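Student: No letters, just coordinates:
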């Protein structure tokens, strides 16, 4: 894995974790009882995107380190994932 591959792997992991973290402790404006005019009632009352981005980063970095270590160590190779015998020498 080269530098570009590592960056792409981190970005994919980060966004996957972000989409899992995003709905945690979600409260809509309707649930809060204060709907801002011009917004849908299902809009978040307090999104806290910055805090969720930091939480995502704290989770994504160790996940990326483990996955990158497995890839770089060669414990699992692309040939191990060839369940249908499509890769030929």
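Tutor: Received, thanks. Everything numeric in this text was worked out from a predicted model, so none of it was measured.
Student: CA only for contacts and neighbour counts going forward, please
Tutor: OK.
Student: distance of the closest residue to residue 35 other than its chain neighbours from residue 19?
Tutor: Nearest residue to residue 35, sequence neighbours excluded (CA to CA, 6 or more residues apart in numbering): residue 29, at 5.1 Å. In this view, residue 29 and residue 19 are 20 Å apart by CA to CA, to the nearest Å.
Student: out of these two, which sits in the more crowded spot?
Tutor: With neighbours defined as other CA atoms under 10 Å, residue 29 and residue 19 compare such that residue 29 has more, 18 against 12.
Student: second one coming, line it up with the first:
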């Protein structure tokens, strides 16, 4: 039971981390695009990263994806035997 909980948390963490990396480029304006260049910084550096907004959206999207994956697993749509058959690894 405990290992199932830790496995679920680990899988959710992977969903969250991948979703965060997908969300990072959205809404970012560089100093070059905005016309505000701080001395000593790269022109491609973001003016505002908007990280709190991205973390909130990352959590919402990853919870949705994790919920779909968990539902698929517990309903029997996503299991090792079925995936092996779909990929052509078993007869």
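Tutor: All right, it came through fine. Keep in mind that what you see is a predicted model, and the values were worked out from it rather than measured.
Student: OK, contacts around the aligned partner of the residue nearest to residue 35 of structure 1 in structure 2?
Tutor: Using TM-score structural alignment to pair residues, one finds that residue 29 of structure 1 aligns to residue 31 in structure 2. By CA atoms under 8 Å, 6 or more residues apart in numbering, the contact set of residue 31 of structure 2 is 37, 38, 43, 44, 45, 46, 47.
Student: before we move on, which element is residue 11 of structure 2 in?
Tutor: helix 2-23 (DSSP states H and E).
Student: what comes into contact with that helix?
Tutor: 54, 55, 58, 59, 61, 62, 63, 65, 66.
Student: The third one maps to what in structure 1?
Tutor: Pointing back at residue 58 of structure 2 there. Aligned counterpart of residue 58 of structure 2 in structure 1: residue 56 (TM-score structural alignment).
Student: Tell me how many other residues crowd that match.
Tutor: Number of residues near residue 56 of structure 1 (other CA under 10 Å) recorded here: 21.
Student: what's it in contact with, if anything?
Tutor: Contacts for residue 56 of structure 1 (CA under 8 Å, 6+ apart) come out as 14, 17, 18, 21.
Student: make it 10 Å
Tutor: By CA atoms under 10 Å, 6 or more residues apart in numbering, the residues touching residue 56 of structure 1 are 13, 14, 15, 16, 17, 18, 19, 20, 21, 22, 50.
Student: Aligned to the third one, what sits in structure 2?
Tutor: Residue correspondence to structure 2 (TM-score structural alignment): residue 15 of structure 1 is matched to residue 17.
Student: where along structure 1 do the helices fall?
Tutor: 3-21, 29-32, 49-73 (DSSP state H).
Student: do you know how far residue 48 of structure 1 is from residue 31 of structure 1?
Tutor: 16 Å.
Student: just residue 69 of structure 1 next, same as before
Tutor: For residue 69 of structure 1, the distance to residue 31 of structure 1 (CA to CA) stands at 44 Å.
Student: Residue 56 of structure 1 too?
Tutor: Residue 56 of structure 1 is 25 Å from residue 31 of structure 1, by CA to CA.
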